[in-house]
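Enquirer: just coords:
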């Protein structure tokens, strides 16, 4: 039995701001429990709901030195689905209404968290063979393991993996401040370690000092070695390419399955979707005040409304798309300009555009179930989960070929009768437009081909079991067995 500790800043069901939380909540459950004892450690944020805080058991507490300050570290735990979740308690660092706030303050908070995680291991009596770190918030764990924790026998031989969920976020501030809050010597602030131009960089430290680096799709692992996607770290990613691996995220099919989903109007599966899926479309059209029409092509968008997600492309041709025989449903929040753009088109084309500028888990499931196609033209997308959900619900994705979108959506080939969606290569509004119109043509003129594609899409397996096998292989390789 090998011990694995996940270190992360968020995790479903306790606290979530993005896809990172889904991964940290789902992957440990999917790893073989006979082979791995996987545990997870998180900050105990004040904003975790009392439903969970009330269930936490006190384990122990101690005081820890962090440079010039001495801080309280409390450890609590919950066992859920056979996995032990530990929580690091410190009200000074983890109070507040949200898990993240001002970056300067977050840097100090996660330096404290990273050191507290390592300090807590002997206290909780768990010595991991592998510490699996996620994103910049845990980037200092491999660095501290190489630094002040190097001397103790307890820590000898612990291996580390750094998983990058989105290279855009790195935890960067000036060297003097980071030295001061992290308590690291000048030795660590050279160009081949934590120094990044004139700044200190947490994620860079994690990448340099971890044994293996992973990211959340094969294509993204290749893309981040290039200047366009590398966010200033492409040289380092190329240098580490022998120990850089891409593993696509999965989704939790207990939550996302049209056969069992309690949030949708009408359940259906791969055998009966031709008759049953349409009932979800009718219900959504009615709920959102769209024109009731079974035959019209309904396109869904569930997303953060930001440049990264390709909304500048949509902005460019939205009027043209609205001239076509389609309806568009949008759910999400983000940049004000895109929120207002969708509000404008909702006002202009009331029968065919519905802008829902908020977030609702229930409505997102209903959109996946009701729509015919799902639009996701991202500039970059490390993995992406929405396209995996839409495949499962038989809602064909229209995506740009980048990162995980390229790895998971097979473009339709009308000559070979293959594919699970539609894709375009260049970041260009008219190329996107042409792809949407190609999808419309198949939807309206070749309905049998469309339904065969839905069959193939719903048959795809992007469950966590597949991804967990690949992580298990990586753990074996790292531990040499």
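Expert: That came in fine, so what should we check first? This one's a predicted model, so the numbers in the text were calculated from it and none came from an experiment.
Enquirer: okay, CA-based contacts and neighbour counts for the rest of this
Expert: Fine.
Enquirer: residues touching residue 66, list them.
Expert: 112, 115, 181-183 (C-alpha atoms under 8 Å, 6 or more residues apart in numbering).
Enquirer: That one and residue 298, how far apart?
Expert: The gap separating residue 66 from residue 298 is 55 Å, by C-alpha to C-alpha, to the nearest Å.
Enquirer: Residue 390 now?
Expert: Counting by C-alpha to C-alpha, the separation of residue 390 from residue 298 is 13 Å.
Enquirer: secondary structure class for the closest residue to residue 429 other than its chain neighbours?
Expert: Closest residue to residue 429 apart from its sequence neighbours, by C-alpha to C-alpha, 6 or more residues apart in numbering: residue 313 at 4.6 Å. With DSSP: H, G, I helix; E, B strand; the rest coil as the basis, residue 313 sits in helix.
Enquirer: burial measure for residue 313, as a count.
Expert: Per other C-alpha atoms under 10 Å, the neighbour tally for residue 313 reads 20.
Enquirer: Likewise for residue 64?
Expert: 16.
Enquirer: Quick check: it is in a strand.
Expert: Yes: counting by three-state DSSP, one finds residue 64 located in a strand.
Enquirer: from what I can see it touches residue 114, true?
Expert: No: between residue 64 and residue 114 there is no contact under C-alpha atoms under 8 Å: 11.8 Å.
Enquirer: shared neighbours of the two, which are they?
Expert: Between them, residue 64 and residue 114 share no contacting residue, judged by C-alpha under 8 Å, 6+ apart.
Enquirer: where's residue 423, which helix or strand?
Expert: In this structure, residue 423 is located in strand 422-424 according to DSSP states H and E.
Enquirer: Which strands and helices lie in contact with that strand?
Expert: strand 396-400, helix 429-445 (3 or more C-alpha pairs under 8 Å, 6 or more residues apart in numbering; DSSP states H and E).
Enquirer: got those as a markdown table, with distance to residue 144 columns?
Expert: Shown next, in a markdown table, are the helices and strands packed on strand 422-424 (distance: least, C-alpha to C-alpha, whole Å):
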| stretch | distance to residue 144 |
| --- | --- |
| strand 396-400 | 39 |
| helix 429-445 | 46 |
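Enquirer: Second structure follows, compare the two:
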């Protein structure tokens, strides 16, 4: 991976959020690339239950201050940064008072998904791209983890299709079994269409369930990693029909060689 630039975009990441299959692999994969000579950047949402003082998050004024338009509303973008000390890895946090101040990640205390999770996902995708543009950092690979990051492939291929910084970037999507119950806001397809994305290219988001959201992410990615031993049958069937590189599930104890080989021989070829 010598000198290769890899952008990791994730819904969750240890040590900032509790350990699960998404947050753990979102940490282990960049750590592995970092130790193999690659250059990395990591982005995640700045959820309100992340302890800013303990993890020493601080705002990056030169990157903050722009507004993102979400469904015809101006939403201020705040960028914070922190380091994972033992790995010397820097993490960028996408923040906005309206979307991320509440002291929870995806659900309220009764376990119900927040009604604006769709807009939070749109804001996160656009916020990552706009920040990377400000950094003027052109990644060779963009590796996406977790459902709240899953609109990134769509936005890169449609909304940011003419952005030269990403013209050579390859998008890798890790698909997990861990999603959400029910569906996101039924107006999600209209909110994405507001950004000029043709509705026919995201027709499955008329019902924005976890499976349909991930199907769209698969369709607009360049390669797919099966990151869980068991996936919903509907997703497995959809992935089995795509004409793009797919890495079958590999246990975490053996993932390093498999992922490096996949990056080098299938994604960057």
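Expert: Nice, thanks for sending it over. Given the structure is predicted, the values throughout are model-derived calculations rather than measurements.
Enquirer: TM-score them against each other, please.
Expert: The TM-score (TM-score structural alignment, normalised by the length of structure 2) is 0.83; 253 aligned residues with a C-alpha RMSD of 2.5 Å.
Enquirer: Tell me which of the helices and strands packed on strand 422-424 of structure 1 lies nearest to residue 346 of structure 1.
Expert: Residue 346 of structure 1 lies closest to helix 429-445 among those, at 19.3 Å (C-alpha to C-alpha).
Enquirer: so that closest one corresponds to what in structure 2?
Expert: Aligned by TM-score structural alignment, helix 429-445 of structure 1 corresponds to no residues of structure 2.
Enquirer: Check which residues of that helix are buried.
Expert: Within helix 429-445 of structure 1, the residues scored as buried using 16 or more other C-alpha atoms under 10 Å are 429, 431-433, 435-436, 439-440, 442-443.
Enquirer: do the same with stretch 453-472 of structure 1
Expert: Neighbour counts over stretch 453-472 of structure 1 (16+ other C-alpha under 10 Å) mark 453-458, 462-468, 471 as buried.
Enquirer: just stretch 104-116 of structure 1 next, same as before
Expert: By neighbour count on 16+ other C-alpha under 10 Å, the buried set for stretch 104-116 of structure 1 is 106-116.
Enquirer: just stretch 244-253 of structure 2 next, same as before
Expert: Of all the residues in stretch 244-253 of structure 2, those buried under the rule 16+ other C-alpha under 10 Å are 244-247, 249-250.
Enquirer: Also stretch 275-282 of structure 1?
Expert: 277-282.
Enquirer: what's the matching range in structure 2 for that stretch?
Expert: Under TM-score structural alignment, there's no match for stretch 275-282 of structure 1.
Enquirer: do the same with stretch 110-117 of structure 1
Expert: Using TM-score structural alignment, stretch 110-117 of structure 1 corresponds to residues 121-128 of structure 2.
Enquirer: Give me the contacts around that stretch.
Expert: So stretch 121-128 of structure 2 is contacted by 9, 43, 45, 68, 70, 77, 94, 148-152, 155, 192 (C-alpha under 8 Å, 6+ apart).
Enquirer: give me the number of residues near residue 61 of structure 1?
Expert: Residue 61 of structure 1 has 16 neighbours, counted by other C-alpha under 10 Å.
Enquirer: Which strand or helix spans it?
Expert: Per DSSP H and E: strand 57-66 holds residue 61 of structure 1.
Enquirer: Following the chain onward from that strand, which element is next?
Expert: strand 69-80.
Enquirer: The next helix-or-strand element following that next one vs structure 2, average distance?
Expert: Next along the chain after strand 69-80 of structure 1, taking DSSP H and E as the criterion, comes strand 83-89. Compared with structure 2 after fitting, strand 83-89 of structure 1 deviates on average by 1.0 Å (mean C-alpha distance after the TM-score superposition for structure 1).
Enquirer: okay, and strand 83-89 of structure 1 goes to which residues in structure 2?
Expert: Mapped onto structure 2 using TM-score structural alignment, strand 83-89 of structure 1 covers residues 89-95.
Enquirer: What count of nearby residues applies to residue 11 of structure 2?
Expert: So residue 11 of structure 2, with other C-alpha under 10 Å, has 24 neighbours.
Enquirer: Residue 202 of structure 2 too?
Expert: 20.
Enquirer: I want to check the contacts of residue 66 of structure 1 in structure 2. Which are still in contact there?
Expert: Counting by both residues aligned by TM-score structural alignment, their matches' C-alpha atoms under 8 Å, structure 2 reproduces these contacts from the contacts of residue 66 of structure 1: 112, 181.
Enquirer: Tell me the counterpart of residue 127 of structure 1 in structure 2.
Expert: Match for residue 127 of structure 1 (TM-score structural alignment): residue 138.
Enquirer: Next one: its match relative to residue 4 of structure 2, how far apart?
Expert: From residue 138 of structure 2 over to residue 4 of structure 2 (counting by C-alpha to C-alpha), the distance is 10 Å.
Enquirer: where do the strands sit along the stretch 151-269 of structure 2?
Expert: According to DSSP state E, counting those that start in this stretch, the stretch 151-269 of structure 2 carries its strands in the segments 170-175, 223-226, 246-247.
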